[in-house]
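**Q** kindly return the folded structure for what I paste below:
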Amino acid sequence: MTPQDIVDFLSQQPEFFVDHPELLSTLTVPHPLSGQAISLTERQLLNLREKLGQVQGKLAELVSFGEENDVIAERVHRLTLSLMTAPEFESVNFAIYNHLQEDFAVPHVALRIWNSILKRPLPEFIEVSEELRFYAADLRHPYCGPAQNEEVLAWFGESASQLRSMALIPLRRDAQIFGMLALGSEDPERFFPEMGTLYVERIGDLVSAAVLRHIG
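**A** Next up, the predicted model:
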């Protein structure tokens, strides 16, 4: 008889240990850590404790994610209120930089707007290349990853050489792209390709709507 024969037999006879309960306490197997002989019942309890520990770990992870999402949602809410109550573009501009840098702890923020009916003598309205406009128009979702777009890096001035990751968020008027919000960090893991972009996209929608309300 092979070990597989025993496995097959026990699988086909689920009542075997019900009919022979004494075997559960008399048969022994090695403890997974100490190697000491323990009963099948004790081994089963160890398995259950291990599974329970895994479930508790997953639950703690989900609770942590939920709490983190609550914090981000509250920050987005504060940004929304500031953008909604901003009386002119300059106030919108201040709210964008202030909330992203102070509330979201994004160290470097840059905004560029093109195809605007009204312009301002501000860095946000400096012309961008046609190549960048095409690049922004091709983005279906925000770019998150290494800081490697040279034109966008130049928006950050002297800090550009320190940046290791960035998020590039296209600003939309319906299907048309009219600008870009860029977030930069010295941390290469702050913005990465596999990260979720739900809140990043929502921030882009909020900024787009607030900017359009004042400059058309």
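
**Q** please make it C-alpha for all contacts and neighbour counts, starting now.
**A** OK.

**Q** how long is stretch 24-36 end to end?
**A** 16 Å (Cα to Cα, to the nearest Å).

**Q** pull out the buried positions in it.
**A** Residues of stretch 24-36 classed as buried: 24, 28 (neighbour count, 16 or more other Cα atoms under 10 Å).

**Q** show residues contacting that stretch.
**A** Defining contact as Cα atoms under 8 Å, 6 or more residues apart in numbering, one finds that stretch 24-36 is touched by 17, 37-41, 43.

**Q** before we compare anything, build this one as well:
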Amino acid sequence: MTIEKVEDSPLTPEAVRNYLRSNPEFFIENSELLNTLKVPHQSGGAISLLEHQVHVLRDRNKEFHTRLDRLLEHARDNDHKFQQTRRFVLSALESQDLAELSDAVERSLYDDFGVEACSLILFSETPIDGCRAERVIDANRYIGTILTSQKAICGEFPANEMNWLFQRNGIRSAAIAPLQQLQLLGVLAVGHSDANFYRSGMGTLFLNYVSEVLQRLIPDLANRGA
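**A** So this is what the prediction gives:
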């Protein structure tokens, strides 16, 4: 197959491009031309079309391996988080009372997830052995706007709210999940001294999952101790 030049239609680069687009099999039938064609290279020189294709395929192969490595890294990270979450859930389910539950939550968050600060606060009009218990009226006084959220929220919060939640100074950002099942049961919070560590809008899937587990366990364990 050849390109015929019409006398009244001069052969232009655009005409060649259009012909090759319309005849993609051209180089299959004229493969001997591949080694004679030259294309620019990043080095500034010219290489044959076959060499160019080899470079393109090599670059695509590198890109593919980079993407594959990234996917494998995410898979390993997700598997690690799954194992951590599994240990947390099993530990929580084995708790016999609220004190054991509180201890399991803090131990998991500190040891498995490596949080800098965490706080599980249960709402009660009377003290609860082995747990931090606060009256709802007091919680509303300090973190009332946070307790209106239906899901976990992240970001930088006022110092007085952080100090009340964590009972320590220096916590600048936090991820906070109100615990409610028909009524407010408490609040779970993790914090960090870096104001940008827990950013507004970041994912809260894990904290929401943990809070859902706690919301189902707390009423049952509270009834056991009544």
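
**Q** where does the TM-score land?
**A** Overlay of the two chains. TM-score (TM-score structural alignment, normalised by the length of structure 1): 0.84; 209 aligned residues with a Cα RMSD of 2.5 Å.

**Q** restricted to strands, list the contacts of stretch 24-36 of structure 1.
**A** 37-39 (DSSP state E).

**Q** which of those residues are buried?
**A** 38-39.

**Q** export the ones in strands among the contacts of stretch 24-36 of structure 1 to a markdown table and tack on distance to residue 203 of structure 1?
**A** Shown next, in a markdown table, are these (distance: Cα to Cα, whole Å):
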| residue | distance to residue 203 of structure 1 |
| --- | --- |
| 37 | 59 |
| 38 | 58 |
| 39 | 58 |
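
**Q** against structure 1, where does stretch 63-81 of structure 2 fall?
**A** Stretch 63-81 of structure 2 corresponds to residues 54-72 in structure 1, going by TM-score structural alignment.

**Q** what's the farthest-apart pair in the contacts of stretch 24-36 of structure 1?
**A** The largest separation in the contacts of stretch 24-36 of structure 1, counting by Cα to Cα, is between 17 and 37 at 19.4 Å.

**Q** re earlier: out of the ones in strands among the contacts of stretch 24-36 of structure 1, which comes closest to residue 183 of structure 1?
**A** Nearest member of those to residue 183 of structure 1, counting by Cα to Cα, is residue 38, at 57.7 Å.

**Q** which residues touch that closest one?
**A** Counting by Cα under 8 Å, 6+ apart, residue 38 of structure 1 has contacts 28-31.

**Q** what's the closest of those residues to residue 166 of structure 1?
**A** Closest to residue 166 of structure 1, out of all of the contacts of residue 38 of structure 1 and judged by Cα to Cα, is residue 31, at 49.9 Å.

**Q** what's the match for the closest one in structure 2?
**A** By TM-score structural alignment, residue 31 of structure 1 lines up with residue 41.

**Q** residues in structure 2 aligned with stretch 13-22 of structure 1?
**A** Stretch 13-22 of structure 1 covers residues 23-32 of structure 2 once aligned (TM-score structural alignment).

**Q** can you give me the end-to-end span of the matching stretch?
**A** Stretch 23-32 of structure 2: ends 17 Å apart by Cα to Cα.

**Q** please name the residues that touch the equivalent of residue 109 of structure 2 over in structure 1.
**A** Residue pairing (TM-score structural alignment): residue 109 of structure 2 is matched to residue 100 of structure 1. Contact analysis of residue 100 of structure 1 by Cα under 8 Å, 6+ apart lists 106, 109.
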